[in-house]
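1. one predicted model, sequence on top.
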Amino acid sequence: MTSGSSSHPAAAARQTARPGLAVTTGSVGTVRKPSVPRAASSRPPRIHGLDSLRALAVLAVVTYHLAPGLLPGGFVGVDVFFVLSGFLITTLLVRERVQTGRVSLRRFWTRRARRLLPAMVTVVVACTATAGLLGGDVLVGIRSQVMGALTFASNWVYIAQGASYSSDLSPQLFANFWSLAVEEQFYLFWPLVLLAVFTIRRSRTAGLVVTGTFAVASAVWMAVRYDPLFDPSRVYFGTDTHLFGLMAGAFFALWFAPRSPLVRDVAGAAEVLDDAPRAERTGARWTAPLARLFAVPARRRGARLALGAASAVGLVWLSFTLSVDAPSAYRGGLVLASLFTVGLIAFVVRSQPLTRRCEVAPLRWVGVRSYGLYLWHWPLLVLVSQVMGADHPGHGSPWLVVAVTLALTVAAAWASYRFIERPVMVRGIGTLLRTAWDRVRRMALVAWAERRSPARTARGRVRLAVAIAGTLLVVSSVTAAFVRAPEVSELEAEIERGAQAAADGQTSAPVTVPTAPAADPTVPTGATPDAPPSAPAVTEPAPPTAGVAAAPAGDQVTVIGDSVTLISAASLQAALPGVYIDAEVSRQMSTAPEVAAALSAGGALRPYVVLSLGTNSTVNERVMDAAIAAIGPDRTIVLVTGYGDRPWIGPTNDQMRSAAARFPNVVVADWQTTIAAHPESLGKDGVHPQASGQELYAQMLVAGLAQAQAHRSGQ
C-alpha cells in the first residue's frame, strides 16, 4: 500500500515538515503534540476465507439444533465464532493503537453497538410479539429472557435459573443468546484490559502473557468446575469457564501484530522507518506484518498447508464425535476445537492467494449474514415447533419443521442484513431512526393531504393505517407476552401435580416399617405364616402387565426417583397403595446415598427400594456401587433404566445391568424397553411420559418388583 505524492498544498507542506511532527495551520510556528497520524484508509484489508469459515461455523450450529443426529458435535461452531471474534476484535484494537497511538473506547463500543444491537433487538421484539400471539409454553420465562438479552447477561440468567443446555422442561425462546452474552461481555472488558497493558507495560510480550494467562486459566477452570455426575450447563454457559476461545483468538492477533513495542513516540518511529511519505510509513507499520503473512516462502508452504488441513480435519472430527454432555468436551475437547480454529485461521491469513481462489460465493453469502442466521434460527425453531405441534426443539425435529424453519431463517437473515445491519453500519443508529421518523411523518402528511384533496385517493391513508395497525399489533403482542407468560410449562405443571400427590402419599402412609421381619418375603401379603405361600410367577419386566399379583405390597416399597417418577406418582400410588415416593426434578444417582441415609433415619427405607435415577447424568461403577452400598444388602433393590436421547443414558443403563450381575439383591426394571415400544406415550420432550405412559411406568415398576420378590425368595 503506497499513497504516492499529493498535489494538495497542505499535503505538500506536511511532506516537507519535520518527520514525526504535525504542523498546525491555525497559527504560525505553533506545533501541536506529536502523534502518529491515521493511515490513508482506516479499513483493514479484507482477509479472504474468514467469511467462509464463519459460514461453516454457523451451518454447523444450525444443523446441530435442527437435526442433531446429523452432526452431534455441531455446537463447536460456537467456539469457532469465539476464536474468530477474539482475533478480529483484538486485531482492530491493536491496529488502531499502532496507527493513532491511542484506542478510542467510545468509538469501539459504538461500532460494536451498531453491529450487534439493532439486529438483536429486532429478533427479540419480533419473536416476543409472535410468542405473545401464540401463548403457551414458549412464553415461560420470557421476561427474564428478554431482560438477559438486552443487558448482555443471558448466560448468567440461565445459570441463575438452573437452565440446562441439553435438556430443559420448557423451550427457551432465546436460548442461543447465551453465546452472544459471552461475546458482549468480552467486548466490554477486553479493551480495558488491553488498554491497561498498552499503558503500563507497552509491549507485545506483556499482552501475550496476559492473554495466555486468561486463556489457560479459563480452560483449567472449566476442567476443574466440571463434574461428570452433574449437569454441565454451568461450565458451558459461564463466561469465566468458556473464555479460552476468545482469548485464543486474541493471543493469535497479538502474536502476528508488529513485533516492535505497541506504543512508541513519533521520534522513535521516525528512527526505524524509511523516508517514505508519512501516510505510507504509517500504513507500513500495519501492512508490513500483513505482507509477511501473505507472502508465504515456498519452503514453508507445505508445512502451512499441512497445518490448515490438520486443523480442518480436526474440527470436522470433533463435529461428528464430540458430545455436549461428554466429559471429554470439558476436559480438552472444546479447548482442542479452539486450537484447531486458531490453526485454520493461521493457514487462512498466511495463504491468501490460495484462499482467495478457493472462496465460494454461496459460502461467503452465508458468512456475511452469519450473525442474522445465528440470531434467528433458534427462536424460529421454537415458534415453528409450537405452531406445528412438533416435539421439544433441539432434540430432533420432523423434516417439515426443519424445512419451514430453514426457509424462514434465510429470509429473516437476508432482510435483517439488507434493511437493518448494513444500513446501520453505514449510516449509524441515530440516522436510521431519524430516517424512519421522517418516513412516518411524510406518510402522515400525505394521508392528511389526500384527505383534503378533491381526488380523495385513499392510498396514503391506507398505508398510514397499516403502519399504525402493525405498530399497535407488535406493541400489544409484546405486552401480552409479558402479561400472559405462565410461571411454568405444561410439563412442569404436571410434574408439580405429581409432586403434590407424592407428598400427600408420604403424609398418609406409615413411615416406620421394620426391615427385619420383612423378614420372610415368601409369605404373600395378607396370608398367615401357617398357610402355604403362593408361588409368585417369575416374569420378565418387559410385558408390564405380567406378574402384578406377585408384587410386594406398596407399604413394603420405597421409590427414590427423579421427575419421571414424580410425573407418574399418581399412577404408582394407584398400582401400589401405600408406596413411599421420594423424588425430585433433576435428581441424579450420585445423590442416592444421602437420600437413602435420610430415609433410613426417618424409618421410611423399606424392604424393597426402587432407584429410578437413570435420566439426568452419567453413572459410573463407583457411583452405582456407592448407591447400592448405602441401601444395604438386607434390602432388595430395583434399578429402573432410563429412556431418552441423552448420550449418557445408554452407558448408565449398562451400568445398571452390570450391577444386577454383581449384586445378588439387585434386579433391573427395563423402562427403556417398555416405553420404546410405545413412543406415542411420551410427552413432547421425549423423556417424560404422558398419561398412558405413566400407566406403563407404574405397570413396569410393579413387574420389576414382582421379579424382585421372586428373586429374593430364591425362585
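-> Everything's here; your move.
2. going forward, measure contacts between C-alpha atoms and count neighbours the same way
-> Noted.
3. strands of the stretch 601-715 of the chain, residue ranges please.
-> Defined through DSSP state E, counting those that start in this stretch, the strands belonging to the stretch 601-715 of the chain, from first to last, are 608-612, 636-640, 666-669.
4. for those, which one sits closest to residue 290?
-> The closest approach between residue 290 and any of those, judged by Cα to Cα, belongs to strand 608-612 at 60.2 Å.
5. could you tell me the angle between that closest one and strand 636-640?
-> Taking axes from the mean of the first three to the mean of the last three Cα atoms, to 10 degrees, strand 608-612 and strand 636-640 form an angle of 20 degrees between their directions.
6. re the thing from before, mind checking the strands of the stretch 601-715 of the chain for the one nearest to residue 291?
-> Put simply, out of those the one that sits nearest residue 291 is strand 608-612, at 63.2 Å, with distance taken as Cα to Cα.
7. secondary structure class for residue 558?
-> Per DSSP: H, G, I helix; E, B strand; the rest coil, the secondary structure class of residue 558 is strand.
8. one step back: tabulate the strands of the stretch 601-715 of the chain in a markdown table, adding columns for distance to residue 14 and mean neighbour count.
-> Supplementary listing: those in a markdown table, determined by distance: least, Cα to Cα, whole Å; neighbours: other Cα atoms under 10 Å:
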| stretch | distance to residue 14 | mean neighbour count |
| --- | --- | --- |
| strand 608-612 | 81 | 24 |
| strand 636-640 | 83 | 26 |
| strand 666-669 | 87 | 26 |
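9. what would those look like in TSV with distance to residue 94?
-> Rendered in TSV, the data for these read as follows (distance: least, Cα to Cα, whole Å):
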stretch	distance to residue 94
strand 608-612	56
strand 636-640	58
strand 666-669	62
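10. let's bring in a second one:
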Amino acid sequence: MIGHEKNITKHQTRYLHGLDGLRALAVIAIIIYHLNPKWLSGGFLGVDTFFIISGYLITSLLIHEYKHTGSINLMQFWKKRIKRLLPAVLFLISIVLIYTLMFEPNIIKNVKQDAIAALFYVSNWWYIFHDVSYFDSFKIMPLKHLWSLAIEEQFYIFWPISLLILLRIKKLKQHFLLIIFVCSLISLLTMFLITQPNVDNSRVYFGTDTRLQTLLLGVLLAYIWPPFRLKAQIHLPLKIVIESFGFISIALLIFFIMTVSSNDNWFYFGGIYFISLCTLPAIASAVHPSTFLAKVLSNRIFSWIGQRSYSLYLWHYPVITFMNKHFVQGQIPVYIIVIEIILTLILAECSYRYVEVPIRVQGFKYFLPKKSALKPLIIRSCFALILVSCSTVILLGHYDALQHEDKKEVKTTFTVTDNEPPHKSLILPVPKIIINNPQSAHQKVDYKDVPLFIGDSVMVDIGEELHKNYPNSLIDGKVGRHLYDAIPLVHDKYPYFKQQNQQVVLELGTNGDFSYEDLTKLINLFGNAKVYVVNTHVPRDWEESVNEKLAKAADAHKNVQLIDWYSTSQSHSDYFAYDGVHLEHQGVQALVSEINKHMKH
C-alpha cells in the first residue's frame, strides 16, 4: 500500500495529486467491504487498485532516475522503502500484540505467528501454507490484511533489480513491453491453472505468482505513459480523449466494486486481469497535469484520505476484527460501526503524523536529542522502547502458554445412513426401519416414513436435535458442502427418494452461491417427493442471491416449499455463534422448530 512519494532522485519530480484520489477510493472500498461484505461486495478490488498504482508509481520513479543518472541506486531505493513502510507496520504490530496479550490472550500464539510472518513480509505465503481463507471473516486474525503488503514488499525487492537488467541490456530493452506483457500473461495463466471453480480460491488470491499480473500492468503503463514527461498544455481533442477514457475507467471501476463478488468464478479466470486493464486509463488520466479528472481526484477530502491511505489500511482491519468479535457477524449495531470508523481515523492520523511522516523525513534523527524539543524526544523514545520491549518478549513466545488449544473435537460431519457406518464425528444408531429391513445395496428399500435431510455445516449443528425429532430419518450434513456437491451425493446414495409420499429437506447455501440450473437439477433428482428448501442466514455477499434462487425454485415447483430461516432468524443474535452463521442452542431449537412447522403441517 504505497503512500505518496515526493523525490527518489535529485532530479525534480512532480507530485501526482490525482493518485491520492484513486488511493482514497481504493481504501474506502476496502474498509466498507471489511465492515460488511454485503454492503460492497467487490470492495476487495481496492487492493488491486493499490497494486496497479504501486507498479505504476515505483516503475515511473525508477525509470525517471535511470534516464537522468544512467543507473538505479538500489540501496537508496530500498532504504526509502524501509523508511516509508516499516515504521508504521512495526507500530501497528506492536500495538496489536500488546492488545492481544492484555485482552485476547487466548489467541496470542496465533497472532504472534502472524506477526513474525508480517515482519518478514511473507504473510501471504504463511496463510497459503496454513490454508487460511481471505474471504473467511469468522476467525479472529487481526493481521491477516498484511498479506497485500507482503506481496508489495516482495515486488519492491526483486523488481528494481529486474528493471535495471532490462534497461541496461539493449536487446531486452528493445522488447521491454513484450517481456513485461508476457510475464503478466504467465501470472494470469498460473491463476488459470491453479483456480478451481466454485471453491474458496484464497490460494490464487494470496499468491505473489498469481497477483503479479496486476503489478505488471502498472509497470506497462509506467513505460508507455511516464508521468513526469507529460505536457501540461495539450491539444483540446487529445485532452477530451484522455478525459473521456479516464471518466469511463473510473465509472467501470466503481461498477465492478459494487457488483463483483468473491464468489464469481470469472473473477479468477481472467477477471482480475480485465478489471485491472480497465483501471489503467483512470490512472493515466489522473496523473496528467491538464485533466479535469486529476483536479476532481485531488480535492481536499480525497487528498487527505489518500495521503493517509497506508495508515487507514493498516489500522482499519484490527479495529474491526477486535470490536466485531463481541457481536454476531452481520448484526453489528450501527453505533459500533461508527465507533470503528472513528477509531480507525484517529489511529491512522496518529500513525501518519507521529510515525510515518517524521521518520520518512528525518529517519533515525527523529530519535536524536534536540535542545528545543527534549521533552517530546524523551516521551517518544520511552514509548518506542516500551513497544519494542513488550513486542520482543511476546514474539519470543513467553506468553504462548496463555493460548489454550481447544482439544474438543470439532464436528465436521453428521450422518445417519442406512448402509454406511456413521462418520467419526458422532456415533448414532441408524434408523430402526433400516436395521429391521437389511437389504443389499442393489435392492430397493421402502423409505416411505424416512425423511431425508441434506445440508452443510448448519445441518451438522442441528443434526442431533433433528435425530431426536425424526428418529427414523436419514441425515447427511458436512462442513464446507456446496449445493453442487449434493448432486452426485444424491445420485450415489439417495436415488430412491422420488415418491410423492417422501420428504426431503435441503439446507445448502452457507458456503457460497450456486446456479439456478444446478438447484433445479438437484430438485428434479427427487422426482415427486416433497422437497423443503431452507434459505440461508450468512453475512456474506452471496446471501441475497442464494435466497432469491431458493424462493424462485419454491414458486416454480409444486412439490417444493420454502422454509424461510432468514426471516425467522432476523434480529435474533442469540441464535448465532460469533460468525453469524453457526447456531447456538437457541438457534438450533428455533431452526428445527421451523422445519417441524412445515414438515408436520
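-> Arrived safely, thanks for sending. These numbers come from a predicted model, not from an experiment.
11. what TM-score do we get after superposing?
-> Overall, the chain-to-chain superposition scores 0.81 on the TM-score scale (TM-score structural alignment, normalised by the length of the second structure); 574 aligned residues with a Cα RMSD of 4.1 Å.
12. ok, the equivalent of residue 343 of the first structure over in the second structure - contacts?
-> By TM-score structural alignment, residue 343 of the first structure lines up with residue 281 in the second structure. For residue 281 of the second structure, the contact set (Cα atoms under 8 Å, 6 or more residues apart in numbering) comprises 242, 245, 246, 249.
13. swap in 10 Å and give it another go.
-> By Cα atoms under 10 Å, 6 or more residues apart in numbering, the residues touching residue 281 of the second structure are 221, 242, 243, 244, 245, 246, 247, 248, 249, 250.
14. would you mind measuring from the equivalent of the first one over in the first structure to residue 11 of the first structure?
-> For residue 221 of the second structure, the equivalent position in the first structure is taken to be residue 252, counting by TM-score structural alignment. Distance, residue 252 of the first structure to residue 11 of the first structure, by Cα to Cα, to the nearest Å: 37 Å.
15. who has more neighbours out of the two?
-> Applying other Cα atoms under 10 Å to residue 252 of the first structure and residue 11 shows that residue 252 carries more neighbours, namely 24 against 13.
16. residues near residue 374 of the second structure, how many?
-> 11.
17. residue 97 of the second structure matches what in the first structure?
-> Matched by TM-score structural alignment, residue 97 of the second structure corresponds to residue 128 in the first structure.
18. measure the match of residue 343 of the first structure to residue 56 of the second structure for me?
-> Noted for residue 281 of the second structure: a distance of 12 Å to residue 56 of the second structure, by Cα to Cα.
19. next, show the common contact partners of these two.
-> Both residue 281 of the second structure and residue 56 are contacted by residue 221, under the criterion Cα under 10 Å, 6+ apart.
20. list the buried residues of the helix ranked longest in the first structure.
-> Of all the elements of type helix in the first structure, the one with the most residues (DSSP state H) is helix 105-134. By neighbour count with 16 or more other Cα atoms under 10 Å, helix 105-134 of the first structure contains the buried residues 108, 112-120, 123-134.
21. what are the neighbouring residues in contact with the residue opposite residue 111 of the first structure in the second structure once aligned?
-> In the second structure, the residue equivalent to residue 111 of the first structure is residue 80, according to TM-score structural alignment. When contacts are counted by Cα under 10 Å, 6+ apart, residue 80 of the second structure touches 5, 7, 8, 74, 86, 360, 361, 363.
22. now do the contacts for residue 672 of the first structure.
-> Neighbouring residues of residue 672 of the first structure by Cα under 10 Å, 6+ apart: 542, 640, 641, 642, 643, 644, 649, 650, 653.
23. make it 7 Å
-> Residues near residue 672 of the first structure by Cα atoms under 7 Å, 6 or more residues apart in numbering: 641, 642, 643.
24. how much space between it and residue 642 of the first structure?
-> Per Cα to Cα, residue 672 of the first structure is found 6 Å from residue 642 of the first structure.
25. to which secondary structure element type does the equivalent of residue 319 of the second structure over in the first structure belong?
-> Using TM-score structural alignment as the criterion, residue 319 of the second structure maps onto residue 380 of the first structure. Per three-state DSSP, the local secondary structure of residue 380 of the first structure is helix.
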